[in-house]
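Participant: Attaching a predicted model along with its sequence, questions to come.
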Amino acid sequence: MRKGFLTFAAVGLLATGSMAACGDNGGSSDEAGGSNAKKPKIGVILPDSKSSARWEGADRKYLKAAFDAAGVESDIQNAQNDKTAFQTIADQMITNGVNVLMIVNLDSGTGKAVLDKAKSQGVATIDYDRLTLGGSAQYYVSFDNEAVGKLQGEGLSKCLTDKGVKNPSIAYLNGSPTDNNATLFKNGYDSVLKPKFDSKEYTKVADDSVPAWDNAQAATIFEQQLTKAGGKIDGVLAANDGLGNAAISVLKKNKLNGKVPVTGQDATKEGLQNILAGDQCMTVYKAVKKEADAAAELAIALAKGERKDTGQTVKDPEGGRDVPSVLLEPKAIYKDNVKDVVADGYVTKEELCTGAFAKLCTDAGVS
């Protein structure tokens, strides 16, 4: 999957090389982000605000802060999971003079169309968080998403062991089938859990993807899984905190919450509160500020006609390209280290430790 792999724990590690604004081999305006004389302006399209709280609660503010600190004009918009709106926003940004476009695609087809149009107009592009398969982005900035999935698989196994569950029946709530990240997460947790299914140590009773990461659909899907399994599901591999919370809502109705380990991802306030309450066994923390800062650094360089060497690439399996990439390292979060997410500033104690969660925070050492 990756070539020359390494993970970046912080930004500021990228070597800079100046790029000419013209020429056929690596110096055209579509590769370098346009003429150095053009005032830098960066457009960002976020995917939605429902699948995860991170997009509006974290990515937007961190990206804007990074651009503002560099004195670079930016336009950050949200497509709200609407493919037509996604394309319209991109067209407007190109028309309004952005010289770098950063996208979180809704699917690779829509993303590719936007990236190709931007390239044809001399606008440099970055895939942010999700790789656009068959796309043309100059850079890809994300986390090691197979490592995210591996942490989820290991987390579910740990929680089942801690509860002393023998031959557990496992249900999968995978992410959107059109999101390449969901495929990578599944590759990661399958690497841990498939050997257990093969050896009959665990039994997989359900394996469903959730269209568009839609939490309402996830609840319906999980309710059907639970019914089909005769009420016997011992562990839920949920691909993010939103899907995890959907499963937990169904478990609560059946008085099974806290008895059935549920995984997650994104370390959202809701996910962390579910962990503190004992309803969710773990989540995966991805330090979004580091991701946003790394992407902003690359975008600003492109807007100024420069290229930065990331030192690693990711293979696009559809396009066959080795895409220059920055991949950050994820971290597993359980009840005993929820405090690490607060200490990092991603969620504040005031946001997390409200009402009944105040004592739970104290018990977990959150300060």
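Facilitator: Looks like it arrived, so ask away.
Participant: Going by C-alpha atoms from here, please, whenever you check contacts or count neighbours.
Facilitator: Noted.
Participant: Which residues in the helix or strand harbouring Lys196 does the neighbour count mark as buried?
Facilitator: Per DSSP states H and E: Lys196 is located in helix 180-198. Buried residues in helix 180-198, counting neighbours by 16 or more other C-alpha atoms under 10 Å, are found at 180-194, 196-197.
Participant: Determine the set of other helices and strands touching the next helix or strand after that helix.
Facilitator: Heading C-terminal from helix 180-198, the first helix or strand you meet, by DSSP H and E, is strand 203-209. Packing partners of strand 203-209 (3 or more C-alpha pairs under 8 Å, 6 or more residues apart in numbering; DSSP states H and E): strand 169-174, helix 180-198, helix 215-228.
Participant: I'd like the ones you listed laid out as a markdown table, including distance to Lys290.
Facilitator: What follows is the helices and strands packed on strand 203-209, written out as a markdown table (distance: least, C-alpha to C-alpha, whole Å):
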| stretch | distance to Lys290 |
| --- | --- |
| strand 169-174 | 25 |
| helix 180-198 | 18 |
| helix 215-228 | 27 |
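Participant: wouldn't Ala301 be in contact with Lys308 here?
Facilitator: Yes: between Ala301 and Lys308 there is a contact under C-alpha atoms under 8 Å: 7.1 Å.
Participant: how would you label the closest residue to Asp241 other than its chain neighbours: helix, strand or coil?
Facilitator: Spatial nearest neighbour of Asp241, chain neighbours left out: Gly264 (4.2 Å); criterion: C-alpha to C-alpha, 6 or more residues apart in numbering. Following DSSP: H, G, I helix; E, B strand; the rest coil, the label given to Gly264 is coil.
Participant: can you pull the contacts of the residue nearest the centre of the chain?
Facilitator: Nearest to the mean C-alpha position of the chain, by C-alpha atoms, centre = their mean, lies Asp129 at 5.5 Å. Counting by C-alpha atoms under 8 Å, 6 or more residues apart in numbering, Asp129 makes contact with 104, 140-143.
Participant: hmm, 6 Å instead?
Facilitator: For Asp129, the contact set (C-alpha atoms under 6 Å, 6 or more residues apart in numbering) comprises 141-142.
Participant: does Ile103 really touch Asp127, like I thought?
Facilitator: Yes: with contacts counted by C-alpha atoms under 6 Å, Ile103 reaches Asp127, the gap being 5.4 Å.
Participant: Who has more neighbours out of these two?
Facilitator: Shown here are Ile103 and Asp127; by other C-alpha atoms under 10 Å, Ile103 has more neighbours (28 against 25).
Participant: ok, second structure coming up, stack it against the first:
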Amino acid sequence: MRHLPIFITVIVLIIFNACQSDEAIKLGFLYSTSNTERYVKEAGFFKEYVENNGAQVLVEHGEGDEAIQYQKAIAMFDEGIDGLALIAVNANTAAAIVREGKERGVKVIAHNRLVTNCDLDFFVSGDNTAIGKMMVDEIIKAKPSGTAVILGGDKYDRNAVGMGIAINEYLKPHIQSGNIEVLYETYIEDWSIDNAAFELDQVISNTGEVPDIIFAGYDGMAQGCIQVLEKHGVEKPVYITGQDATLEGVRNIVAGKQQMTAYHPSKETAYKSAEVLMMLVNNDSGLKSMHSGFVNNGQKDVPNVRVSSIAITKDNIDKVLIQETASYTRDEVYN
């Protein structure tokens, strides 16, 4: 009988810990597709932050299909998540995910891609104006005059629209001075490598002219353009932009096939989304001082925090991507 108090204490501790586990915050990170290298990395960093801060996390992606993403969101809600960070496959139809979450009392934030016409709690993003500016700045620095083609991202993605507006704004004085002539401009559905390649191929085939500059909205699109230039046997240098600092994009910069890419610090961005979502779930009043402004999504002004991007060229690949952020190893980049 003298061991009975110890036995009871152990049982009480087990029950207490089980209750704590049941009551632990549970968050979800639901991204659009595993085909986007950056999103896969950010999902991992989001998970790392949440678990390091004592919460549970579910990670899924929508396989690039808005209907599948909706089904996976419902499954996450059914599993009892308290908050969801969402990279929408479709920024318009994903409003249904936000509405369902809100009806269940789940906090929902948009990560990287604003979801329109819904009661979104928060938006963590890059700065599309700054990205467009850095693309123009780096290109003009390398090629102050010549012909240009602008291939933006998907026209239904506000990131693509915002970046396109910025490229045109900062390119305008160079066009007015007569230094830059824009031959063609269009949006690229799904930010697709194949669609980008098709558009550039049409420009070259129909005009017989190879542009000096290509503003490509994403490294995958830049790769599509590089393939077209190689198919046409183009020997002159063509100055191409990109975004996301994919391994393929970085290697293209090293090889002299691409001029620059916009690097979004994956760890910083994912950690920020995780921090914001945990604060929302905990009703932390400190969140009010964190946002840097508001973005209207068609229904409301959504609090927004922006994470700055970095222009990557041959000059700073080693410093930023290998030494400071350990995004890649030297062997991955150069071998």
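Facilitator: Received, thanks. Treat the numbers as computed from the prediction; the structure is a model and nothing was measured.
Participant: Post the TM-score for the overlay when you can.
Facilitator: In this superposition the chains share a TM-score of 0.88, using TM-score structural alignment, normalised by the length of structure 2; 310 aligned residues with a C-alpha RMSD of 1.7 Å.
Participant: Looking at the alignment, what corresponds to Asn174 of structure 1 in structure 2?
Facilitator: Residue correspondence to structure 2 (TM-score structural alignment): Asn174 of structure 1 is matched to Gly152.
Participant: what's the nearest residue to that match if we skip its chain neighbours?
Facilitator: Tyr187 (4.5 Å).
Participant: what do we get in structure 1 for the one you found?
Facilitator: Match for Tyr187 of structure 2 (TM-score structural alignment): Ser209.
Participant: Assign the counterpart of Leu280 of structure 2 in structure 1 to helix, strand or coil.
Facilitator: Alignment note (TM-score structural alignment): Leu280 of structure 2 maps to Leu302 of structure 1. At Leu302 of structure 1 the chain is in helix, as set by three-state DSSP.
Participant: Show me what counts as buried in the helix or strand hosting Asn245 of structure 1.
Facilitator: Using DSSP H and E, Asn245 of structure 1 falls within helix 241-253. The neighbour-count check on helix 241-253 of structure 1 (16+ other C-alpha under 10 Å) flags 241-251 as buried.
Participant: contacting residues around stretch 173-183 of structure 2?
Facilitator: With C-alpha under 6 Å, 6+ apart as the criterion, stretch 173-183 of structure 2 contacts 145-149.
Participant: Show me which positions of stretch 74-82 of structure 2 end up buried.
Facilitator: 76-77, 81-82.
Participant: What range does that stretch cover in structure 1?
Facilitator: By TM-score structural alignment, stretch 74-82 of structure 2 lines up with residues 91-99 in structure 1.
Participant: Distance check, the counterpart of Gly105 of structure 2 in structure 1 against Ala90 of structure 1.
Facilitator: Alignment note (TM-score structural alignment): Gly105 of structure 2 maps to Gly122 of structure 1. Separation of Gly122 of structure 1 from Ala90 of structure 1 (C-alpha to C-alpha, to the nearest Å): 14 Å.
Participant: neighbour count winner among those two?
Facilitator: Ala90 (25 against 21).
Participant: Secondary structure element holding the more buried one?
Facilitator: helix 83-95.
Participant: Can you give the contact residues for that helix?
Facilitator: Residues outside helix 83-95 of structure 1 that contact it (C-alpha under 6 Å, 6+ apart): Ala79.
Participant: before we move on, the earlier item: just the closest of the buried residues of stretch 74-82 of structure 2 to Gly249 of structure 2, please.
Facilitator: Of all the buried residues of stretch 74-82 of structure 2, Gly249 of structure 2 sits closest to Met76, with 33.8 Å by C-alpha to C-alpha.
Participant: Please report the distance of that closest one from Leu58 of structure 2.
Facilitator: Counting by C-alpha to C-alpha, the gap from Met76 of structure 2 to Leu58 of structure 2 is 7 Å.
Participant: Need the overlap of contacts for the two.
Facilitator: With C-alpha under 6 Å, 6+ apart as the test, Met76 of structure 2 and Leu58 reach no residue in common.
Participant: quick one: the strands in the stretch 1-150 of structure 1?
Facilitator: Counting by DSSP state E, counting those that start in this stretch, the stretch 1-150 of structure 1 has strands at residues 2-3, 7-8, 15-18, 41-46, 73-78, 100-103, 124-128, 139-143.
Participant: Next, format the ones you listed as a markdown table and append distance to Asp293 of structure 1.
Facilitator: Listed next are the strands of the stretch 1-150 of structure 1 as a markdown table, based on distance: least, C-alpha to C-alpha, whole Å:
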| stretch | distance to Asp293 of structure 1 |
| --- | --- |
| strand 2-3 | 22 |
| strand 7-8 | 12 |
| strand 15-18 | 15 |
| strand 41-46 | 13 |
| strand 73-78 | 14 |
| strand 100-103 | 13 |
| strand 124-128 | 11 |
| strand 139-143 | 10 |
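Participant: Out of those strands, the one nearest Gly149 of structure 1 is which?
Facilitator: Among the strands of the stretch 1-150 of structure 1, strand 139-143 sits nearest to Gly149 of structure 1 (C-alpha to C-alpha), with 10.9 Å.
Participant: Onto which residues of structure 2 does the closest one map?
Facilitator: Counting by TM-score structural alignment, strand 139-143 of structure 1 sits on residues 122-126 of structure 2.
Participant: Now which residue in structure 2 aligns to Lys253 of structure 1?
Facilitator: Match for Lys253 of structure 1 (TM-score structural alignment): Lys231.
Participant: how about the nearest residue to Val161 of structure 2, chain neighbours excluded?
Facilitator: Lys155 is the one closest to Val161 of structure 2 (C-alpha to C-alpha, 6+ apart), at 6.2 Å.
Participant: and that neighbour, helix, strand or coil?
Facilitator: Applying three-state DSSP: Lys155 of structure 2 is coil.
Participant: can you count the residues close to it?
Facilitator: Quick note: Lys155 of structure 2 (other C-alpha under 10 Å) scores 17 neighbours.
Participant: List the buried residues in stretch 287-303 of structure 2.
Facilitator: 291, 297, 302-303.
Participant: er, stretch 210-217 of structure 1 actually
Facilitator: Neighbour count says stretch 210-217 of structure 1 has 210, 212-215 buried, by 16+ other C-alpha under 10 Å.
Participant: ends of that stretch, how far apart?
Facilitator: Note: stretch 210-217 of structure 1 ends 7 Å apart using C-alpha to C-alpha.
Participant: try stretch 158-175 of structure 1
Facilitator: Using C-alpha to C-alpha, the two ends of stretch 158-175 of structure 1 sit 22 Å apart.
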